[in-house]
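> Sequence and predicted model, in that order:
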Amino acid sequence: MWPKTLSEIARILASPLPAQSTTTSTPWASAQIQSLSTDSRKVSAGELFFAIRGETHDGHQFVAAALQKGAAAAVVESQWLESNPQWAERCLAVKDTTLALRQLGKAFRKEFSFPVFAVGGSNGKTTTKEMLGALLASNGALVTRTYKSENGFLGLAITLTKESHNKSNPPKALIAEIGIDEVGAMSEHVAIAQPDVALLTALGPEHLAGLGSWDTAVEEELLLFRKSPNNCRRVWQLSEPRLAAVAHEMRQGDVVVLDESDTPQLDAKTLELIHAREVGCLLFKVLEQRATHSVVRAQWRPQSGNAQQKDWTSQISVPLPGIHNARNFALALATAALTGANQSDLEKAWQEFIPPEMRSRVVQLNSGTTLYDDCYNASPASMDAAFDALLANEWKSKHKVLILGDMLDLGTESKSWHLGLIPKLLKIENSDLCLFG
């Protein structure tokens, strides 16, 4: 955790200190670093700059600018430094800067005095992460989380090394969003994040260009539960059929989330765990489903033997449309409840929730038009959920204009997934359709 000296960082990265830094005339190696940056435009004086090679930019092109702005040092790739020796006294050289940043993130994780919550799944990760963040931040507690949807190999490392992960004033918790787009990614993420609590949202088709098939994508997501430490508590959203199918893997201390109106057929072992209260359970029902929000009744039953928690029932409004967002909320609420938070604190904290932009967000424009903004990303599951929201009774008679982009990264199955949307799309009355892609 921060602060760290450059000597400590060099040791973690297995990078040699520049020769001049070892002399008694310079404090370079003992300089206290409080944070890092991968963006030369935003780097602050005294920060550590990581030169990352991205898809569109190479951070090595901006090393000089970062150092001139006051960065304490830069982490660069050895090959680049060989061609730019004039910066040798201000740089730590590594083979791969992205891997080095992940190595630093792994070292930080080992020092955490606070729990890590990992959110995986194909759809709803960012919304669920923000919901959970609001619920955990009761009474003004500091809860750090993945910025927007930066949930890949680089994003996870940046999340773990946030400036607020400081020894003198650590946060209450960290919520790390975990994204995958290739086989093997989840195992690597879990090895670094080492979550104390793990939850999976919907398990729809995603990134099939890299993952190959829906079945493979599901198996990869399930590794968040299967590869996490043995003491990790998993939160099972059993309205998701692919999670219900492997619910026999549930263990004591886990938590289940059940929809009263959609309770799946569960195996005997799972039912025994639930009835014996060897797992926590949140039972919810959508009492009211409107075009812009839903009202959810949630009943929390803690694991037996937890004398500090009592059963409680709450009725809460979720300011996002669609049954999928009601389920996301129930998942976040169950996760927050397992920490021991009481009902009144959770209800109060929920009032501070702000829906994330571009994800099922309903905005009233000055013209009187209602904008349903779900344009961050498109997948078969998210598109299907958006169509369900547009089929709400309040909007049935209103004129609707649908502006749809193509769903990317679906590999060889792309055409069939696009064609599969047509039957539900045809049910949306009084609508015009604009297609882009």
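Arrived safely. Keep in mind it's a predicted model, so treat the numbers as computed, not measured. Numbering: from 1, shown residues only.
> okay, CA-based contacts and neighbour counts for the rest of this
Will do.
> the strands in the stretch 51-200 of the chain, which residues?
All strands of the stretch 51-200 of the chain, identified by DSSP state E, counting those that start in this stretch, fall at 73-77, 91-94, 116-120, 143-145, 173-177, 197-200.
> In the last one, which residues are buried?
By neighbour count, with 16 or more other CA atoms under 10 Å as the criterion, the buried positions of strand 197-200 are 197-200.
> ok, of these, which one's closest to Ser83?
Ala198 (44.2 Å; CA to CA).
> Do I have it right that the closest one meets Leu222?
No. Look at Ala198 against Leu222 with CA atoms under 8 Å: they stay out of range, at 10.5 Å.
> ok, back up a step: quick one, which of the strands of the stretch 51-200 of the chain gets closest to Leu283.
strand 197-200 (16.2 Å).
> After the closest one, which helix or strand is next? Please name it.
helix 208-211 (DSSP states H and E).
> Can you list the helices and strands that that next one packs against?
Judged by 3 or more CA pairs under 8 Å, 6 or more residues apart in numbering; DSSP states H and E, helix 208-211 is in contact with helix 214-226.
> One more to weigh against that first structure:
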Amino acid sequence: MKLGIDLGTLAKAAGGKIIKGEPAAPFDSFTTDTRKLGAGDFFWALKGAAHDAHDFLPQTLPLGAGGWLVREDAVAGLGELPRAVVAVPDTLKALQALAAWHRRRFSIPITAITGSNGKSTAKEMLRSIFAAAGETCSNAGNLNNQFGLPLSLLELGPRHKFGVFELGASRRGDIREIGDVARPTCGVITNVGPSHLEYFGDMETIFETKTELAGCLAEEGTLVYNYDDQYLSRLNGRKMKKLSFGRSPDADLRILEGDKLRLEYDNGVVDIALPFAGGHNFYNAAAAAGAALASGLNFAPIRKGLEHYTPPPMRLQELKFGGATVILDAYNANPQSMASALKAVACREKPIYLMLGDMKELGQHSAHYHTDLGAALAHVGAEKIFLAGPEMRPAVDACLRAGRKHVDYAETLDGWLQEARALIRAGKGTFLIKASRSMKFERIVEGL
């Protein structure tokens, strides 16, 4: 992380005070990880759920730490000090404050994307669109929380023409907290669904959390949202600058009917050849296109960016093994994304094989949603269905009740892993592999 500011500016931006060092001393780079600490780097001591980085401060001195940013209540017990120390009430809040200060240094279009499903895909699609028009700053992987989003924003530099950042949430207030840091010129809400329901409790809380983004926009910012979503449709009457997308004829950016993606906006129509699976990705593409339009781009870079987009690993990723097509969608799973994946695979080359694992973080609603999934599986027309995980047990029972003659089930993936690999090696048909991240279903293809 290189900022090129001085110690006094750091202390002021982070809401702290200098304990040791001169205000004019340079503050160029910092890290929160001792393994990445370089000579002269500041070490930013964060406290996580499992570890408190203040415990590792002595280890940073032999590594050449140029300074520390620490909690005020930890100062008394620090012992030997590096050449510069800044103390703050809360090191995470200080990180967010510095990121918010840094973001205000740039007047480029900044888009923040949230939603129960598709936010990562929509973010990567928009990044591809923006990249066709200029260098783009974006958060990598899952750096979308109270810690990761500020670190990502601090990567913004003079070379960047656009920024696009994914915002994640697992409790009410999360989007507000990091949305206020990003202060986006455009906010995107892909949809509202039963994701992380174990933590939110109910759908209404999820809706309220996702729509916190509307209150975080920069002045004259635009909210882009899914007009067809049963919850987000409530935003239709809200008085604010907004752009809706969907299949409804009343949406601002319309997804026209057909097997190929056609978008209509302001009396103009564009055809886009999406190079990936899943009709539900029409919505993700429309979300990205809407954000691009709100950021001042036209359909030329939108088409170019979407047609050159490559899905990230394990997100509807198509892999070929001889004559077999594997759709690896094992990054995450919830009821909405599972239904979308099944719809995407239903029209693919037969025979179809389903290899599915638990949908996690549904809490007390888990049995209900897995039962619904099982009933749906009976009507997909799959040659074989493999299910694994303790939460999939209700899905097995529901699938059999709905008329399916047989389901291969195991408590863990290892129960049918070798049989699944053998079928893929045989090289015929389409294989959908999908489960929540903790199930590690990518192991199925790692052995091929």
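Good, I have the coordinates. This is a predicted model, so every value here is computed, not measured.
> Now compute the TM-score of the two chains, please.
Remark: TM-score between the superposed chains equals 0.81 [TM-score structural alignment, normalised by the length of structure 1]; 388 aligned residues with a CA RMSD of 2.4 Å.
> Among the buried residues of strand 197-200 of structure 1, which one sits closest to Lys424 of structure 1?
Lowest distance from Lys424 of structure 1 to the buried residues of strand 197-200 of structure 1 (CA to CA) belongs to Leu200, with 26.0 Å.
> For stretch 155-169 of structure 1, buried residues please.
Here stretch 155-169 of structure 1 shows 155-166 as buried, counting by 16+ other CA under 10 Å.
> closest to His60 of structure 1 out of the strands of the stretch 51-200 of structure 1?
His60 of structure 1 sits nearest to strand 73-77 of all the strands of the stretch 51-200 of structure 1, at 6.9 Å, using CA to CA.
> Report the aligned residue range of structure 2 for the closest one.
Aligned using TM-score structural alignment, strand 73-77 of structure 1 spans residues 67-71 in structure 2.
> Average offset of the matching stretch relative to structure 1?
Here the mean offset of stretch 67-71 of structure 2 against structure 1 after fitting is 2.1 Å, by mean CA distance after the TM-score superposition for structure 1.
> So what touches that stretch?
40-46, 54, 82-91 (CA atoms under 8 Å, 6 or more residues apart in numbering).
> Just the buried ones from the residues you listed, in ChimeraX syntax?
The buried subset of the contacts of stretch 67-71 of structure 2, as determined by 16+ other CA under 10 Å, is captured in ChimeraX by this line:
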select :40,41,42,43,44,45,46,54,82,84,85,86,87,88,89,90,91
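> quick one: Cys281 of structure 1 and Trp214 of structure 1, what's the gap?
28 Å (CA to CA, to the nearest Å).
> Also His165 of structure 1?
Taking CA to CA, one finds His165 of structure 1 at 36 Å from Trp214 of structure 1.
> For Val190 of structure 1, see how far away the closest residue in space to Ile192 of structure 1 that isn't next to it in sequence is.
Computed as CA to CA, 6 or more residues apart in numbering, the closest residue to Ile192 of structure 1 that is not its neighbour in sequence is Lys106, at 5.0 Å. Distance check for Lys106 of structure 1 against Val190 of structure 1: by CA to CA, it reads 10 Å.
> need the helices for the stretch 51-200 of structure 2, in chain order.
Along the stretch 51-200 of structure 2, the stretches classed as helices by DSSP state H, counting those that start in this stretch are 57-60, 91-103, 119-131, 148-153, 174-182, 197-200.
> on average, how far is the first one from the matching bit in structure 1?
Looking back up the chat, that one is helix 57-60 of structure 2. Between helix 57-60 of structure 2 and the aligned residues of structure 1, the post-superposition mean distance stands at 4.0 Å (mean CA distance after the TM-score superposition for structure 1).
> which residues touch that helix?
34, 37, 43, 45, 80.
> distance between the ends of stretch 387-403 of structure 1?
Calculated as CA to CA, the first-to-last residue distance of stretch 387-403 of structure 1 is 12 Å.
> on contacts alone, who are the packing partners of the lengthiest strand in structure 1?
When structure 1 is parsed with DSSP state E, its longest strand is strand 280-289. With contacts defined as 3+ CA pairs under 8 Å, 6+ apart, strand 280-289 of structure 1 has these neighbours: strand 255-259, strand 294-301, helix 323-338.
> got a list of contacts for it?
Contacts of strand 280-289 of structure 1 (CA under 8 Å, 6+ apart): 253-261, 274, 294-304, 321-323, 326, 330, 334, 338.
> okay, the angle between it and helix 323-338?
150 degrees (axes from the mean of the first three to the mean of the last three CA atoms, to 10 degrees).
> What residues sit buried inside strand 280-289 of structure 1?
280-286, 289.
> what's the offset of it from the middle of its chain?
Centre-to-centre, strand 280-289 of structure 1 and its host chain are 23 Å apart (CA atoms, centre = their mean, to the nearest Å).
> For Leu167 of structure 2, see how far away Ala291 of structure 2 is.
15 Å.
> between those two, which one's more packed in?
Ala291 (34 against 31; other CA atoms under 10 Å).
> Counterpart of that one over in structure 1?
If you follow Ala291 of structure 2 across to structure 1 using TM-score structural alignment, you land on Thr335.
> Quick one: residues contacting its match.
Neighbours of Thr335 of structure 1 in contact, by CA under 8 Å, 6+ apart: 132, 197, 199, 235, 255.
> can you tell me which residues contact whichever residue in structure 2 pairs up with the second one?
Spelled out, that is Val197 of structure 1. By TM-score structural alignment, Val197 of structure 1 lines up with Cys186 in structure 2. For Cys186 of structure 2, the contact set (CA under 8 Å, 6+ apart) comprises 109-112, 217-218, 221-224, 291, 294-295.
> Among the residues you listed, name the buried ones.
109-112, 217-218, 221-224, 291, 294-295.
> In a markdown table: those residues, plus distance to Tyr369 of structure 2.
Output for these, formatted as a markdown table (distance: CA to CA, whole Å):
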| residue | distance to Tyr369 of structure 2 |
| --- | --- |
| Pro109 | 39 |
| Ile110 | 36 |
| Thr111 | 32 |
| Ala112 | 29 |
| Leu217 | 34 |
| Ala218 | 38 |
| Gly221 | 37 |
| Thr222 | 34 |
| Leu223 | 30 |
| Val224 | 29 |
| Ala291 | 32 |
| Ala294 | 36 |
| Ser295 | 38 |
